[in-house]
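Output the structure for:
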Amino acid sequence: MEKISSLSIFTSKYWTTSTSELKKLRTLTFAGMTIALSIVLNSFSIPVGENLNIRFTFLVFSLGALIFGPITGLLVGAACDLLGFVLHPSGVFFPGYTLSTMLEFFIYGLFLYRSRITIVKIFLTKFFVNYGIHVGLGALWSKILFNKGYLYFFANSIIKNTIMLPIEVIMLVLLLQLLFPALTHMGMVQKENCKHIPFI
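Now for the predicted structure:
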């Protein structure tokens, strides 16, 4: 069983290790499962308000990126968006959304892959995903597609993502806490998070 250890994103070993995940059959199998599950879950949501829904795909994205890292995550993100559009087309295809999905996987990988997981780190991960990708890039893509002012979409998006941020953080903490013992036993994550996820 492979020993999983923490690596800093500022070292070359982190990036070579992340790249080498593409050569592992277990990683590729899990990546395929991530793609399939994300496409299925994308059809489900729980409405909590006007134009506000709890979705579950981010849980699959984050768990997958935690295991196979940011490099594989970029490719899996592209596959998720492209296959999702082919299987469930909605409107016109727009490559900006493909880029957003790729970057979402990449950010999850940067924060969670080969890393000591904490509640603060999970919060920061969702903070950058929600505000950087969903708000920042999402508003830009909407401006391009619907020809309205950027601030109009930015304001709507920032309210939704601010409301959803604590909910999504709690959901992700609970999921990882539930799955860490099994993932540790399979040698997919390091042992230090097996019993509980620390705050800092």
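
can we go C-alpha only for contacts and neighbour counts from here?
Fine.

in the longest helix along the chain, what's buried?
The helix that spans the most residues within the chain, counting by DSSP state H, is helix 150-185. Buried residues in helix 150-185, counted by 16 or more other C-alpha atoms under 10 Å: 150, 153-154, 157-158, 160-161, 164-165, 168-169, 172-173, 176, 180-181, 183-184.

Could you list the buried residues of stretch 89-109?
96-109.

What of stretch 69-84?
Quick answer for stretch 69-84 (16+ other C-alpha under 10 Å): 69-82, 84.

Please flag which of these sit within helices.
Using DSSP H, the members of those that fall in helices are 69-82, 84.

ok, which pair from these is furthest apart?
Using C-alpha to C-alpha, the two most remote members of those are Gly69 and Gly84, lying 21.2 Å apart.

Alongside the first, I'd like the structure of this one:
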Amino acid sequence: MEANATGKTALYRLTVSAMLLALSVILGFFKIPLTQTSEIRLQFLPVAIEGALFGPLYGGILGGLSDILCFIVRPTGAFFPGFTVSAILQGVIYGVVLRRSQTVPRIIAAQTIDCILVSLILTPIWLMLLYGNAFIPIFVGRLPKVLIMFPINVILLSLVIGASRRFIRRPDR
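Prediction:
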């Protein structure tokens, strides 16, 4: 009996993960370029939901797969594994912070860690390696976008996680 329940849970996780992966890839096509090194994207939302539902391992896997699939389906230049590392890290961050509880303070904490670590530290490093620019100008150029998008992302994530609770149940409940 327990093996059947475990099988159903695994199938459920696989199905939900596949749907979130597809949604993440679709959202990856929609971006609003702001500068040469900065753009607005919503691809993080399904990755954050995956992390919140299934934890950091699944969130990281979905983030990495989403980044790779977006590149395969619609390449926008040479593949750079640093951005895949950032996508994996995003999924892990949301999984660690939001796995147990998806309250607004936790969403703010997850978004803060994501903004600082991924958007303001890792992404400028990757862009520095790719384009040969200095870190500080890239960092300063990204700062306004991060400051503007932070509250928008917190609101979007709060709304999306709240709405997803009605449609997606966690397997451990």
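
Who are the packing partners of the helix or strand where Leu99 of the first structure lies?
Per DSSP states H and E, Leu99 of the first structure falls inside helix 95-112. The elements that helix 95-112 of the first structure packs onto, with contact taken as 3 or more C-alpha pairs under 8 Å, 6 or more residues apart in numbering; DSSP states H and E, are helix 57-87, helix 119-127, helix 138-146.

thinking again about what came up before, which elements pack onto the longest helix of the first structure?
Helices and strands touching helix 150-185 of the first structure, as assessed by 3+ C-alpha pairs under 8 Å, 6+ apart, comprise helix 57-87, helix 119-127, helix 138-146.

Serialize those helices to JSON lines and add fields for distance to Asn51 of the first structure.
Conversion of those to JSON lines gives the following (distance: least, C-alpha to C-alpha, whole Å):
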{"stretch": "helix 57-87", "distance to Asn51 of the first structure": "17"}
{"stretch": "helix 119-127", "distance to Asn51 of the first structure": "20"}
{"stretch": "helix 138-146", "distance to Asn51 of the first structure": "15"}
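
For Val189 of the first structure, find the nearest of those helices.
helix 57-87 (7.1 Å).

For that closest one, give me the average deviation versus the second structure.
On superposition with the second structure, the mean distance recorded for helix 57-87 of the first structure (mean C-alpha distance after the TM-score superposition for the first structure) is 1.3 Å.

quick one: that helix to helix 150-185, angle?
110 degrees (axes from the mean of the first three to the mean of the last three C-alpha atoms, to 10 degrees).

Could you verify my assumption that Phe79 of the second structure touches Ile72?
No - between Phe79 of the second structure and Ile72 there is no contact under C-alpha atoms under 8 Å: 9.1 Å.

Which part of the first structure matches stretch 52-66 of the second structure?
With TM-score structural alignment applied, stretch 52-66 of the second structure matches the range 66-80 in the first structure.

corresponding residue for Val96 of the second structure in the first structure?
Matched by TM-score structural alignment, Val96 of the second structure corresponds to Leu110 in the first structure.

got it, and Ser119 of the second structure?
In the first structure, Ser119 of the second structure lines up with His134, judged by TM-score structural alignment.

list the contacts for that match?
When contacts are counted by C-alpha atoms under 8 Å, 6 or more residues apart in numbering, His134 of the first structure touches 100, 157, 161.

Which positions in stretch 112-131 of the first structure come out as buried?
112-119, 121-123, 125-131.

Then stretch 39-57 of the first structure?
Those buried within stretch 39-57 of the first structure under the rule 16+ other C-alpha under 10 Å are 39, 55-57.

Tabulate these (JSON lines), appending distance to Thr19 of the first structure.
Below are the buried residues of stretch 39-57 of the first structure laid out as JSON lines (distance: C-alpha to C-alpha, whole Å):
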{"residue": "Ile39", "distance to Thr19 of the first structure": "24"}
{"residue": "Arg55", "distance to Thr19 of the first structure": "29"}
{"residue": "Phe56", "distance to Thr19 of the first structure": "27"}
{"residue": "Thr57", "distance to Thr19 of the first structure": "24"}
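
distance of the residue nearest in space to the middle of the second structure from Asn153 of the second structure?
Nearest to the mean C-alpha position of the second structure, counting by C-alpha atoms, centre = their mean, stands Phe44 at 3.0 Å. Look at Phe44 of the second structure and Asn153 of the second structure: by C-alpha to C-alpha, to the nearest Å, they are 9 Å apart.

what do you get for Tyr12 of the second structure?
On the measure of C-alpha to C-alpha, Tyr12 of the second structure and Asn153 of the second structure end up 27 Å apart.

The equivalent of Leu37 of the first structure over in the second structure: which element?
Aligned against the second structure by TM-score structural alignment, Leu37 of the first structure finds its counterpart in Leu23. Using DSSP H and E, Leu23 of the second structure maps to helix 2-28.

so Pro89 of the first structure is in which element?
Here Pro89 of the first structure, judged by DSSP H and E, is contained in no helix and no strand.

Report the separation between whichever residue in the second structure pairs up with it and Leu69 of the second structure.
Taking TM-score structural alignment, Pro89 of the first structure has Pro75 as its aligned residue in the second structure. According to C-alpha to C-alpha, Pro75 of the second structure and Leu69 of the second structure sit 9 Å apart.
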